[in-house]
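A.B. asks: Sharing a sequence plus its predicted fold:
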Amino acid sequence: MTMDSSERPEADQPSRPQNPRAYYQPILALDTRIVTGYEVLGRDCGASGARSLGAYFSHPGVSEKAKRELDAFIREQAVREHGRLGRTEKLFINLQPGWLSGGSSGSVDSSVLPMLKLLEQCKVDPSLICIEVTEEDFDGEIECLVGAVREFRRAGCSIAVDDVGSQFSNLDRIAHIQPDMLKVDMNMVSRSAHHEGFHGVLRSLSAIADGIGASLLMEGVETRQDLQRAISAGARYVQGYLFSGAEAAFGSRDRYKRLLDSELLDTKRKQAGEESGRWRQAEELAREAERLLRDSGGEGGEEAFLAPLLRKLDAGCMRAYLCRSDGIQLSANYQRTEGGWIREEHYRGSDWSWRPYFVYSSVELLSGRRFAISRPYTDLDRGGRVRTVSVPAGPDMFLLVDVREDELG
């Protein structure tokens, strides 16, 4: 990639770069904890240091021809250096969709073949190249873009979609390209910590990646808190100034291993502690349900079972009800309010088998498990993240308790 996503174009016409060079920002894999690749970025190197080329590439006054020529120059420099040194890390190279699809010519050959020939000349294995397609406005033929991607993939390159979620993401394009990787800016992850809307979008991106078999790369990781959020969001790869900015040369692959080992261990301990707390709470709920069943002898219906149970539920428990194993609700909803529990009869007879967690939970309970805990989801009535704890409550009957995620455990 020859342009930092964080850079903005300058107001004045930028001067033509005098000494453009390829710089490299490391990308780390959380599974191996080593540098797995480098994103190629452009810098203009002079007496005052290395200056980003973001303003030049973004400026509307610079012709597309000039941008393409400079981009190709930096790209060639990076590939030649990679081949000369015999590096085994991946090179992440950004190509705009308009360029990748051949622009106005519509010719795939005009963008793909020179790149593949360069790899051959420099004896660089195409499997060490990841082509990043940016999430920019694109009004070209999607067939040309897909054709170019297909040629790169056929040669052995991997494909990433860059800046996912930074604008109105083109899900249609992602579906057509079927990338190996989705790059998400940490700005999305940081906002998700305080804004339910961004949290929901981030979960959706994670689900999309999982659904198409792609890995998540979180870029813009600047603090340890960013790294922990990236890990919790399901990132496999991370990139950002916490580790390094763009540098003029490749570095040691394991130079950040100690940092990653430490943060992964802290995150695992935190998550394990939270999950253990959830299991303890679910275990207590199961024991209480078993005691009530014994005391009532299965007689008295929902009142005999639920009424004493509600008095013992923690403050985080917001809803309780009884269902058959096929998902049909047998009782009213018992909903917690500021004034206490209220009874909502209109939910009786509802079918909850459509909920993603229900079938899995019912199979676990019917197989002899004492309880089941759903994955977190957003409550449709009250908003906020909840989990549903399910426990057996008699023959072909389950007790379901919805618990706020921040209170469970």
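C.D. replies: Sure thing, it's come through.
A.B. asks: CA only for contacts and neighbour counts going forward, please
C.D. replies: OK.
A.B. asks: how close does Ser169 get to Glu39?
C.D. replies: Relative to Glu39, Ser169 is positioned 21 Å away (criterion: CA to CA, to the nearest Å).
A.B. asks: of the two, who's got more company?
C.D. replies: Counted by other CA atoms under 10 Å, Ser169 and Glu39 do not tie: Glu39 has more neighbours, with 22 against 15.
A.B. asks: The more buried one should be in a strand, yeah?
C.D. replies: Yes. The assignment for Glu39 by DSSP: H, G, I helix; E, B strand; the rest coil puts it in a strand.
A.B. asks: show me the contacts for it.
C.D. replies: Taking CA atoms under 8 Å, 6 or more residues apart in numbering as the criterion, Glu39 is in contact with Met1, Tyr24, Gln25, Pro26, Ile27, Leu91, Phe92, Ile93.
A.B. asks: Comparison target, given below:
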Amino acid sequence: MDPLDILENLHNVKPAFQPIISAVKHTVIGYEVLGRFQFEGAWISLGDFFHDEDVPDEYKVEVDQHLLKLAISQMLDSGNDGLLFISRNARQLLINSGEDFLETLLVYAEQGFSMNRIVLEITEHDFDQDFDVLEHLLIYYKTYGIQIAVDHVGAKSSNIDRIRQLRPHILKIDTSFVRNANPDVFQDVIQTLSGLARRIGAKLSYENIEDNYQLYFAWKHGGHYYQGYYLAEPDFELPLNGCIPSDVGEKIKAFVQREKSMVEGRYAFTARREEKVKKLISKWHGPETADHFIEAVAESFTEESFRLYICNSDGLQVSSNYRKHGSQWEIEPDQIGSHWAFRPFFLENTMRMKTWNKGILSDIYSDIETGELIRTFSYPLSEDCYLFIDISHEFISERDYLLFQ
């Protein structure tokens, strides 16, 4: 389609509203505006028009402004008080120093549409050009109460520092990566973004949710907002405030019950291993005879463990490694004297065990030596020595409550 056909027929351009759902209230908190054009009797997406590099930016700005005015007018007429998510390309936004967008919003602010209801979405790859100029403009917008969202965040890890510098209100994550990307790599990206969001006080919003698994992933990984065809399709009409066409609450209730079952399974597993160690504790006579104690423990944990060792509270290993090869345990005395306090959470976990006098189960993590996903069960043998039992990947993979965090 010729872009001029769209520009010369703006009366055939309309906004469609895709609901965005809150994880807190399970209600619609706002809508993303999507452009639609009536062509040969059907309404088609304007996505190709906006993404076509051959279409002049001035054309795109004119259509964007038209959609913005229609969307805000419709929100005002309907009495809907939700947020309005507006996507903008940075290059087009910087035309006329960003004043066109702001002036339009100021006109509607006088009519009662508060600036803090606008969420301006900027795609992360826009940071690659003129970031300093863009940053100053977005910070200027924020002084008016406009919220800033970074879309497709995580696509380029090199932009983490720029995102931290900008401190947006919302980080939007494309859940299609859950299906298409390497799961382990995507999991690492999500953990990085979750940590970043906590540090800068941003909310995570998951978009393009198309099935129940993607919704579960978004819920489980700190999603504050959900958006996608699985939950609600875009519509020309604005529903009543907070109305959701699909029962998100019931879906999330099922997630909660599943997660509670997994947590109960991990607690029960930990309690059973703790009882096994307690039955052997009478054989513990201090670090001088640590290897004799480890040998006794290994026999009781041959099903689930592949490696055992003992450290003192400073992280110094006082026993050999006992490592299982096949069905046989082998001793590795060269590990005596190794230092492990540098490992994340080591000192915190030993202090927890000392304070509570209870064993703990680690999160799932990749073992440095094997590269496999494992967990570690730890138990306080005394005020200064702690037993570490590494649970094998084979054992974990057969039990969902251990395999998933």
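C.D. replies: That came through fine. What you see is a predicted model; the values in this text were computed from it and never measured.
A.B. asks: Which of the contacts of Glu39 of structure 1 are retained in structure 2?
C.D. replies: For the contacts of Glu39 of structure 1, the subset whose aligned partners also touch in structure 2 (both residues aligned by TM-score structural alignment, their matches' CA atoms under 8 Å) is Tyr24, Gln25, Pro26, Ile27, Leu91, Phe92, Ile93.
A.B. asks: Most neighbours of all those, which one?
C.D. replies: Within the kept ones among the contacts of Glu39 of structure 1, neighbour counts (other CA under 10 Å) peak at Pro26, which reaches 29 neighbours.
A.B. asks: Tell me if I'm right that that residue and Tyr38 touch.
C.D. replies: Yes. Pro26 of structure 1 is within contact range of Tyr38, at 4.4 Å (criterion: CA atoms under 8 Å).
A.B. asks: Any chance of the contacts of Glu39 of structure 1 in CSV with distance to Glu275 of structure 1 and secondary structure as columns?
C.D. replies: Converted to CSV, the contacts of Glu39 of structure 1 look like this (distance: CA to CA, whole Å; DSSP: H, G, I helix; E, B strand; the rest coil):
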residue, distance to Glu275 of structure 1, secondary structure
Met1, 39, coil
Tyr24, 39, strand
Gln25, 35, strand
Pro26, 33, strand
Ile27, 30, strand
Leu91, 38, strand
Phe92, 36, strand
Ile93, 39, strand
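A.B. asks: for those residues, which one is nearest Ser158 of structure 1?
C.D. replies: Comparing the contacts of Glu39 of structure 1 against Ser158 of structure 1 with CA to CA picks out Phe92 as the nearest, at 9.3 Å.
A.B. asks: Test my guess that that closest one contacts Tyr38.
C.D. replies: Yes. At 5.9 Å, Phe92 of structure 1 counts as touching Tyr38 under the criterion of CA under 8 Å.
A.B. asks: which one in structure 2 is aligned with Gly156 of structure 1?
C.D. replies: With the correspondence set by TM-score structural alignment, Gly156 of structure 1 lines up against Gly145 in structure 2.
A.B. asks: Share the number of residues neighbouring Asn312 of structure 2, please.
C.D. replies: Counted by other CA under 10 Å, the residues lying close to Asn312 of structure 2 total 22.
A.B. asks: Ignore what I typed, I meant Arg336 of structure 1.
C.D. replies: Other residues lying near Arg336 of structure 1 total 17 when counted by other CA under 10 Å.
A.B. asks: How much space separates the closest residue to it other than its chain neighbours from Glu288 of structure 1?
C.D. replies: The shortest distance from Arg336 of structure 1 to any residue that is not its chain neighbour, by CA to CA, 6 or more residues apart in numbering, is 5.0 Å, and that residue is Met318. Plainly put, Met318 of structure 1 is 17 Å away from Glu288 of structure 1 if you go by CA to CA.
A.B. asks: next one: Leu242 of structure 1
C.D. replies: 48 Å.
A.B. asks: Grab the nearest non-local neighbour of Gly147 of structure 1.
C.D. replies: Using CA to CA, 6+ apart, the closest residue to Gly147 of structure 1 is Val108 (6.9 Å).
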